[in-house]
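Peer 1: Predicted model and sequence follow; I will ask about them next.
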Amino acid sequence: GFVLTEQPSGQEPWNLTDFAYLPDGNGLLSTGKEGRVAWVSPEGAVRTIATLPVVAEQDLGLVGIGVAADYATSRQIYLARSVPSGDGYVIRLARWTVTGGYQPTGLTGERILLDLAGDSNVHGITGIVPAEDGTVWVSVGDIAGYTEVDPLALRAQNRDLPHGKILHITADGLGVPGNPYYDVARPGATASKVFASGFRSPFRFSIDERTGLPVVGDVGWNTWEEVNVVRPGANYGWPCWEGKDKTPGYSRLAGCANVGNTDPIAVFRHGSGIDGGNSVTGGIHYTGTSYPAAYRGAYFFGDYTRMKLWTLRYDEQGEVTTPPQSPPMGTGIGRPVKFAAAANGDIVYADIEAGVLRRLSFVEGNTSPVAKVLTSTDPATRTVTFDGSGSFDFDGDALTYDWDFGDGGTATGQRVSHWYAEGTERFTASLTVTDSLGAEGTTEVTVVPGNHSPVITPNVSEQRFAVGEPVTVAATANDVEDGRLDIEWTSAVVHCPEEATCHSHPGPSHSGDGFTYPFTDHPDSRMEFTATATDSEGVSASYTYVAWPREHRVTLTSNVAASLSIPNETGGSSAMVTEGAVVNIEAAPVATDGVSTFANWSNGDTDPATTIVMGGSDLTLTANYTTPVAQRYAADTALRTTLGAPQGPEGTQSGLHYQGYANGGAPNGRDGNIGGARVDLPSVPNARRSR
């Protein structure tokens, strides 16, 4: 049932490096290794909006793009490229502003966020993921040699250098408060930006909506490819470790002494065997509904060299529950260099070898498109104009338009005109719309070439609505031949978890010029009210008013990385919610470290699964977890007296928790030194620490 379909990328074969969808179905932007930034319209038209100077050798060039979450208003994107500088180059992350309107026309206003010396032409900036809160996640390789042991790779172990790190920064390039080594006095310091360390070439990553943690594919050196769930402050071992083993040649270096390793959740040995890999490409979780249940929520990823596709599943603590398939789910799939989700959640990846995007769809889960037609008639010339732009596809696919005018004439295109000869006064015309998988939708309209079409004049207010707020719609209908016409109203609640996964729930109908109905409490929904008037010849006209919700953002955070969700909205930890709606929020009883336990929400609620009513402004709720350090501190009166009050936020280092106190000392989550005396904390099941 799975099929791969090709879509244009705007780039040439062996030049396509990255792509990102624009909001509101406005096509996508792609990057080419040689510096080209292209816009691809929803219909597949391609426009070059910029050609930037780059050094395009080995891993270098224009290699990464991320679209800001607020792009619709800010028009900002992020680009990663190697920039010529003197006799060499620098590896740069920069923010740009896209010019033009609906159709992008150019780039302006470069703001440099990170410049790194070009010490090697491999393993540079390897991924950019803008977050909903306006921050940006960035992956950086070791920028070290790959043909032999290169001591520069040890920079991946130095938190004061960005090499070999996952960074979490603000839109202006500063560290994000809450990063494990964030220093409020030095937000611009590299350590303040570091989220995790010990990566070689963390080639592509995404954020798991359940936990808020990055999931990355780290390209190996001689033996192993890795998939890692990235925890704050954790060390993933490179160059001292590769996979779950110490790295020959590196592990004996002085800089690898006492360096621990956080195990990957999956490894693949190099080689040509059926399960082998040689260059992993990190992927994304499938969030749609058209795939079979076995794939919903699965993590899809691939291998560039071996041209393979796998999925796996893991739980909120990072334990694999469904290992990668053997043999892989797909082979000979092309060379994936980036995974993203289509509007309906379908997995889409960039195939650099062919220079195209490949979309993985499940035919049986494909929804047929809906055809909609508006007509206007000029009786003097017997010309009828047909407009199919109201047609849509719930899967977000581009449509083709085929017209049958009922007199033997046909045409293609979204909007067409047709002249009807004298002699016959009534025709039935039809429109068939077809999506990329061949599913069709058809509608028919009555056409009377010598008769004017009715005209509907709406009388509505442009506003947004809270749950239960009355929506009033009104209109009048007139016809040149028949005068004032009666209006029939229909209504529907359109539920859209994502804009391309909408479905409609019919509501009440009404006869008359207008009526009032309360706004829906259905999550992720809008309401549509359609007025239809039909003249004595059977020619109809219609008008649809869309009542949009008045929404505010709910964001769930936690003091320790944990699975947080809004089940009746997106299922993620952040969602736009209609004012007045009841919102379910959930926090995992145990954090992803396997030891910290839920205590309460920042509003005082002690139930990890509870509800709130959305107010009139954005809301952030924090799930507070009691860590082993806090548990030990709370249980021991003498210890509290010795240490004094906690100072600043609790941090982690190589998987261990630590906390500063007024009188000095920082007890670790498993064992540590307090005031010069060693304190052993009780054993906690499932506690993790690095080797």
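Peer 2: In hand now; what should we look at? Quick caveat, the model's predicted, so the values are computed rather than measured.

Peer 1: going forward, measure contacts between C-alpha atoms and count neighbours the same way
Peer 2: Fine.

Peer 1: Could I get the full set of strands for the stretch 51-200 of the chain?
Peer 2: Remark: strands assigned in the stretch 51-200 of the chain by DSSP state E, counting those that start in this stretch are 62-67, 76-85, 88-100, 104-117, 125-130, 136-140, 165-169, 194-197.

Peer 1: Which of these sits closest to residue 328?
Peer 2: Among the strands of the stretch 51-200 of the chain, the nearest to residue 328 by Cα to Cα is strand 125-130 (24.4 Å).

Peer 1: relative to strand 62-67, how tilted is the closest one?
Peer 2: On the basis of axes from the mean of the first three to the mean of the last three Cα atoms, to 10 degrees, strand 125-130 is oriented at 10 degrees to strand 62-67.

Peer 1: Now residue 359: closest residue in space that isn't a chain neighbour?
Peer 2: Distance criterion Cα to Cα, 6 or more residues apart in numbering; nearest residue to residue 359, sequence neighbours excluded, is residue 348 at 4.3 Å.

Peer 1: if I've got this straight, that neighbour is in a strand?
Peer 2: Yes: membership of residue 348 in a strand is supported by DSSP: H, G, I helix; E, B strand; the rest coil.

Peer 1: you'd agree it is up against residue 357?
Peer 2: Yes: contact criterion Cα atoms under 8 Å: residue 348 and residue 357 qualify, at 6.6 Å.

Peer 1: Counting neighbours, what do you get for residue 211?
Peer 2: The tally of other residues near residue 211 (other Cα atoms under 10 Å) stands at 26.

Peer 1: putting a second one here so we can go through both:
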Amino acid sequence: MAKHNVKTTWLLAFGIVIGIVLYVVVSKGTTNRNVDEIAAVDDTNPSAFAIETVVSGLNVPVAGAFTPDGRLLVTEKIGTVRVIKNGVLLSTPLIVLNDVNVYADHGLLGIAIDPDFEKNGYIYLSYTYENNPDDFGGPKTGRIIRLTTHGDTVDPDSKIILVGSVGGDAGHPSCNDFPAGTDCIPSDAGSHSVGGLRFGPDGKLYASLADGSRFDIVDPHALDTFDTQILAGKILRINTDGTGPADNPFYNGDPHANQSKVYAYGFRNPFRLNFNPLNNQMYIGDVGWYDTEEINLGVPGGNYGWPCREGREAQPNYDCVTENYVDPLYTIPNEHTATSTFALIGGTFSGAAYPMPYQNNYFFGVFGRDTVKRVVFDKDNNVISHVENFLVGTDGPVDFFTGPDGSVYFISIIAGEVRRITYNTNRPPNVVLDATPQTGSTPLEVSFSSSGTTDPQGYSTVYNWDFGDGSEISHETHPQHIFVADGTYTVILSVSNDRGASDEAKTTIIVGDVPVSMGTGSSPQLISTTISPHEVYAADLVTISATVTNRAESDPILIDIEIHDDVNGGEHLAQQYYDNVVIDSHKQQTFDLGWIAPQPGRYRVSIGLYDANWAHLKEWIDNALTFTVHSRSPE
């Protein structure tokens, strides 16, 4: 049974399939000075950096962008654009696209805001186009579109296809079914589709496109990255109407021609890109195959070598040679294993929210590892310093971007959250609460533990335990407590440091008889729990559906759906709860939890039915469903 303050959580192994992008940070004011020298004269406290949640409850979020008025727009893989306004996730989406394919790593993957948004309301989206719903995992194509917003809504009739107007159909699902030069974005396999969107300092829209080919075998179509008439493995540079600017490196006189839109080529999966504010140059995170992850400096007309090259070496599995290629600016060895992925996620540059040595740093991440990395470049793109494992707590980073406050923000696809890197010299303690047992008959003696609780700055702390039963507050670190009456108790551990910062954690103790199995005849009652798809592989998007019936009065209830690791100690992995739900008498309703399976293993679904606001547990089904996640090859 999870703590009630656990928010909606989604777990996924995105990089197992897509081989995505990583986190990096660069520093302003370090052009002519070594970072260690700056640190020696600066009072920056590295421990004052932390990752905090901006908003949670997103359904497999993938990309984000700020509007000039401070709203944050976030794309969800399924085709939804959500609005975060004044720190609150609005319940009504900005728009829901109904032509998005979400198989494997496909989905609504990129978003950008027009530089003249305040005048025209334009937003730009890139996604995998569903051209044949009857063949969900078959060959697909990609699209880049423009929409016009009005407040927190979109005019659906404003949709304009900028790139990818030829989407294919059931008879011709692949770009390979059309001649070279067709306005078609390849997306034949379950990964390597469209990617990021960013406006450059020149006011042009830049779009990253993967090679559209198989990730697990040597695929001859990977060589299409070298053909400027085919929109595979490219960085595009286009006008806001989708045409190619006349100063593009391969412009042929026709602004609608594919090659007129190409800025650079020879990429595998350049999932994310961004611009260095020190020199306005483009940094591209290109996901490697089995050897090397790359950060590339985008130059007009550049050939980045894939599939003949990976990193700074020839790719041995492809028997090909390319000339006049551009070597990466920065590389990282690929450290994937049989059960974990490793994919660099291109990052962003920090602003004035941090002390001077940490401004204009490049922060990036690796999907499959839980750390943020920081790289410091100078204005000539030379690496001054890099820091491994700068921060921990990414939970599947898939997009990095800089906020109007100058902070680095990123999308955690696993947790379903937008997060931010903050700097605060008096951070509250990190509070960890554990209790054993959490249920039992009266009298119930419970051992509480605060093991793992720390203060980031090392300040002294005070513990306050409120057991929720009217007893005295305890100041011990690991108290014992006896509950003498039946009931459901919320136990709160509050920890404060000597500088006045505090935080708390909660858990629930249930004393007395508790309904713990299905078929009790109680109301409301869980009548079924199902999973889709039935055969689950790592990185698959899974939907857990719990159907609840009500045979009594229509009082508000709470439905709690949880996923646990059924092998490694029952670790809590994901949760979705629905509060203040009213089910009409003698009716039933289904509630879903969306989750991306992180790795092979066996998992358990638990369901809890409560009165609204967690007031009283009506029924707890510890083992409502078990399922197995099978392995798949890394991409």
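Peer 2: In hand now; what should we look at? For clarity, every value in this text was computed on a predicted model and none was experimentally measured.

Peer 1: care to give me the TM-score?
Peer 2: TM-score of the superposed chains, computed with TM-score structural alignment, normalised by the length of the second structure, equals 0.53; 355 aligned residues with a Cα RMSD of 2.5 Å.

Peer 1: what's the counterpart of the residue nearest to residue 359 of the first structure in the second structure?
Peer 2: By TM-score structural alignment, residue 348 of the first structure lines up with residue 409 in the second structure.

Peer 1: now swap in residue 151 of the first structure and tell me
Peer 2: Per TM-score structural alignment, residue 151 of the first structure is aligned with residue 220.

Peer 1: Report how many residues lie close to that match.
Peer 2: When neighbours are counted by other Cα under 10 Å, residue 220 of the second structure registers 11.

Peer 1: Please say which position in the first structure residue 334 of the second structure maps to.
Peer 2: Aligned by TM-score structural alignment, residue 334 of the second structure pairs with residue 270 of the first structure.

Peer 1: Verify the stated contact: its match with residue 221.
Peer 2: No: when contacts are counted by Cα under 8 Å, residue 270 of the first structure is not listed as touching residue 221 (9.2 Å).

Peer 1: Could I get the full set of helices for the stretch 501-650 of the first structure?
Peer 2: Along the stretch 501-650 of the first structure, counting by DSSP state H, counting those that start in this stretch, helices occupy 628-635, 637-643.

Peer 1: quick one: the longest helix that the second structure contains to chain centroid distance?
Peer 2: In the second structure, taking DSSP state H as the definition, the longest helix is helix 35-41. Taking Cα atoms, centre = their mean, to the nearest Å, one finds the center of helix 35-41 of the second structure at 34 Å from the center of the full chain.

Peer 1: which residues in the first structure does that helix align to?
Peer 2: Residue span in the first structure matched to helix 35-41 of the second structure, by TM-score structural alignment: none.

Peer 1: in that helix, what counts as buried?
Peer 2: For helix 35-41 of the second structure, burial by neighbour count (16 or more other Cα atoms under 10 Å) applies to residue 35.

Peer 1: Could you check how far residue 293 of the second structure is from residue 335 of the second structure?
Peer 2: For residue 293 of the second structure, the distance to residue 335 of the second structure (Cα to Cα, to the nearest Å) stands at 10 Å.

Peer 1: Counting neighbours, go ahead and name the busier of these two.
Peer 2: It is residue 293, of residue 293 of the second structure and residue 335, that has more neighbours when counted by other Cα under 10 Å, with 29 against 15.

Peer 1: what do we get in the first structure for that one?
Peer 2: Looks like residue 293 of the second structure aligns to residue 225 there (TM-score structural alignment).

Peer 1: any idea how far residue 211 of the first structure is from that match?
Peer 2: Distance from residue 225 of the first structure to residue 211 of the first structure, counting by Cα to Cα: 23 Å.

Peer 1: so who does the match of residue 293 of the second structure touch?
Peer 2: By Cα atoms under 8 Å, 6 or more residues apart in numbering, the contact set of residue 225 of the first structure is 217-219, 243, 267-270, 277-280.

Peer 1: List only buried entries from those residues.
Peer 2: Those of the contacts of residue 225 of the first structure that meet the buried threshold are 217-219, 243, 267-270, 277-280, by 16+ other Cα under 10 Å.

Peer 1: got TSV for those residues, with secondary structure and distance to residue 198 of the first structure too?
Peer 2: Output for these, formatted as TSV (DSSP: H, G, I helix; E, B strand; the rest coil; distance: Cα to Cα, whole Å):
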residue	secondary structure	distance to residue 198 of the first structure
217	strand	13
218	strand	10
219	coil	12
243	coil	11
267	strand	16
268	strand	18
269	strand	19
270	coil	20
277	coil	21
278	coil	19
279	coil	17
280	strand	17
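
Peer 1: Now render the residues you listed as TSV, adding distance to residue 489 of the first structure.
Peer 2: Shown next, in TSV, are those (distance: Cα to Cα, whole Å):
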residue	distance to residue 489 of the first structure
217	53
218	57
219	59
243	63
267	59
268	60
269	63
270	64
277	59
278	61
279	58
280	55
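
Peer 1: with these in mind, which one is nearest to residue 551 of the first structure?
Peer 2: Comparing these against residue 551 of the first structure with Cα to Cα places residue 217 closest, at 35.7 Å.
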